[in-house]
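Asks: Compute the structure for the input listed below.
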Amino acid sequence: MIVSLIALSIMQVEPASVGDYSFLSLFMMSDWVIKAVMLILVLASVWSWVVAVDKFIMITLLKRRATDFEDTFWSGRTLDELSAALGNDARDPMARVFAAAMREYNEGSGTQRIGSTNAKHERIDSVMNLVINRELAKAEKGLPVLGTVASISVFIGLFGTVWGIMNSFRAIAASESTNLAVVAPGIAEALFATALGLIAAIPAKIFYDMYLTDIDKYGGRLEGYADELSAILGRKLNAGG
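Replies: The predicted structure follows:
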């Protein structure tokens, strides 16, 4: 139907009757519904890009700091030396896992009994898992924004598309003409709303999938380190510290 209207109108329109259909002009000539749709989509797109840049910086720093900490951890220093050198400066999630495990390990070491070794080892594992879950929750903060923008922007744009086409039919009914100058504004609004919906949704979906994968890999890296640290502390506990 829309294609037929456009084809019929092209045969009837004079070149001079085609107006200015720049993005700004389309926004200014739109009714309040289309303007609201366009503003929502633009804001959603900007918001998703802000979150995406923030996540890129965060994930890059997490990977770099994890590599630096692993190099330090496997440098041959003892756990006590590493703990003393780390102090309260645990900016990296992996360092916070180490600090939490060492605090639990050192708690009551002087009065430890053989029968409590397994229980203490389990407490160390539990503490590390709690820290890992908390750190991953922090890392995932903001991802729901990308997921939401990716899922609803297309539908918001589709609503604008339908509304723009309805405006075109209203214009045809009011003017009793299918001239391109009559139907073009509504169709242009509809297509512009569709484009904005795709512009907002596609990058958000790409970033969401990419960062979710990166965080899953980083979570596996944290869990792998926690398993290695747990094995080391378990051997120390079984050897009596």
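
Asks: can we go C-alpha only for contacts and neighbour counts from here?
Replies: OK.

Asks: how far does the helix ranked longest in the chain sit from the chain's center?
Replies: The longest helix of the chain (DSSP state H) is helix 180-238. Chain-centre distance of helix 180-238: 4 Å, with C-alpha atoms, centre = their mean, to the nearest Å.

Asks: So which other helices or strands are in contact with it?
Replies: Identification of packing neighbours for helix 180-238 by 3 or more C-alpha pairs under 8 Å, 6 or more residues apart in numbering; DSSP states H and E yields helix 2-12, helix 23-29, helix 32-73, helix 93-106, helix 117-140, helix 143-175.

Asks: Let's compare: structure for the following, please.
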Amino acid sequence: MDPASLPMAQDVDFSVLALFARATITVKLVMFMLILASFWSWAIIIQKHIGFRRVRAESEAFDRAFWSGEPLDELFEQIGPDPSGASERIFAAGMTEWRRSHRDDGDLIPGAPARIDRSMDVAIAKQADKLNRGIGFLATVGSTAPFIGLFGTVWGIKNAFEQIAAAQNTNLAVVAPGIAEALIATALGLLAAIPAVIFYNKLSADSDRIVGGYESFADEFATILSRQLDS
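Replies: Predicted structure coming up:
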């Protein structure tokens, strides 16, 4: 560096807030979008983490009640036709269809097992939709945030070179602030994208495991009802 420009470089504030304040309106909008996307992603991550933990606890409690040996009709009377828990809703859907499939004389309407399976499948699909709601946003942030940040960086560097040309001075004290401002956008893009990708993969895997548990329970419940039909 030119010794004469050293005091100029030392006087420049390179803090994040100062770099943001000196950035152009386009780069500021990019930074704001990335910050907003990051906060939104973390809100989804925290909400899903709490929600999945609650769902697992509800499933474990219902499994204990279901396999306790209590008659299924009594268990259904306790939880009602519209319970709050996901596993209970799947059970209630099967039991409701089971009761609707009985004629007044006690015989079953033909095709009852298929209708019970479909009722539980619909309930599982609804619960899976609730579990996955919002997770897609994490995938969007993870795939687009780096490119949005890169756009802000390219735009900021373009303006930095324009300022260099206008000042007709290429020493580091003139070049560094503009480049630093531009690179902040890329850093924010990565800061938003990396956690979004990591937790998208984790939450998707957790959701698949929970839904798999619902499907296993539905199969076991259908098997129990099938035994009763055969007997």
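
Asks: Tell me which of the helices and strands packed on helix 180-238 of the first structure lies nearest to residue 202 of the first structure.
Replies: helix 143-175 (6.5 Å; C-alpha to C-alpha).

Asks: got the contact list for the residue positioned nearest the centre of the first structure?
Replies: Nearest residue to the geometric centre of the first structure (C-alpha atoms, centre = their mean): residue 143, 3.0 Å. For residue 143 of the first structure, the contacting residues are 51, 208, 211-212, by C-alpha atoms under 8 Å, 6 or more residues apart in numbering.

Asks: Mind telling me what residue 86 of the first structure corresponds to in the second structure?
Replies: Using TM-score structural alignment as the criterion, residue 86 of the first structure maps onto residue 79 of the second structure.

Asks: wait, doesn't that match sit right on residue 87?
Replies: No: look at residue 79 of the second structure against residue 87 with C-alpha atoms under 8 Å: they stay out of range, at 11.0 Å.

Asks: Which one's more surrounded, the two?
Replies: residue 87 (27 against 16; other C-alpha atoms under 10 Å).

Asks: The more buried one reaches residue 214, doesn't it?
Replies: Yes: assessed by C-alpha under 8 Å, residue 87 of the second structure is found in contact with residue 214 at 6.6 Å.

Asks: farthest pair in the contacts of residue 143 of the first structure?
Replies: 51 and 212 (13.0 Å).

Asks: Relative to residue 149 of the second structure, how far out is the counterpart of the residue nearest to the centre of the first structure in the second structure?
Replies: Correspondence of residue 143 of the first structure to the second structure, assessed by TM-score structural alignment: residue 135. Distance of residue 135 of the second structure to residue 149 of the second structure, given as C-alpha to C-alpha, to the nearest Å: 21 Å.

Asks: Which one of residue 51 and residue 212 of the first structure is surrounded by more residues?
Replies: More crowded of residue 51 of the first structure and residue 212, by other C-alpha under 10 Å: residue 51, with 20 against 14.

Asks: For the more buried one, give me its contacts.
Replies: Contacts here follow C-alpha under 8 Å, 6+ apart; on that basis residue 51 of the first structure touches 142-143, 145-146.

Asks: can you list those residues in TSV and add distance to residue 230 of the first structure?
Replies: Below are the contacts of residue 51 of the first structure laid out as TSV (distance: C-alpha to C-alpha, whole Å):
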residue	distance to residue 230 of the first structure
142	31
143	30
145	35
146	35
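
Asks: which of those tops the neighbour count?
Replies: Within those, residue 146 tops the neighbour count with 26 neighbours, counted by other C-alpha under 10 Å.

Asks: Name the nearest residue to that one, ignoring sequence neighbours.
Replies: Excluding the flanking residues, the one nearest residue 146 of the first structure by C-alpha to C-alpha, 6 or more residues apart in numbering is residue 204, at 5.0 Å.
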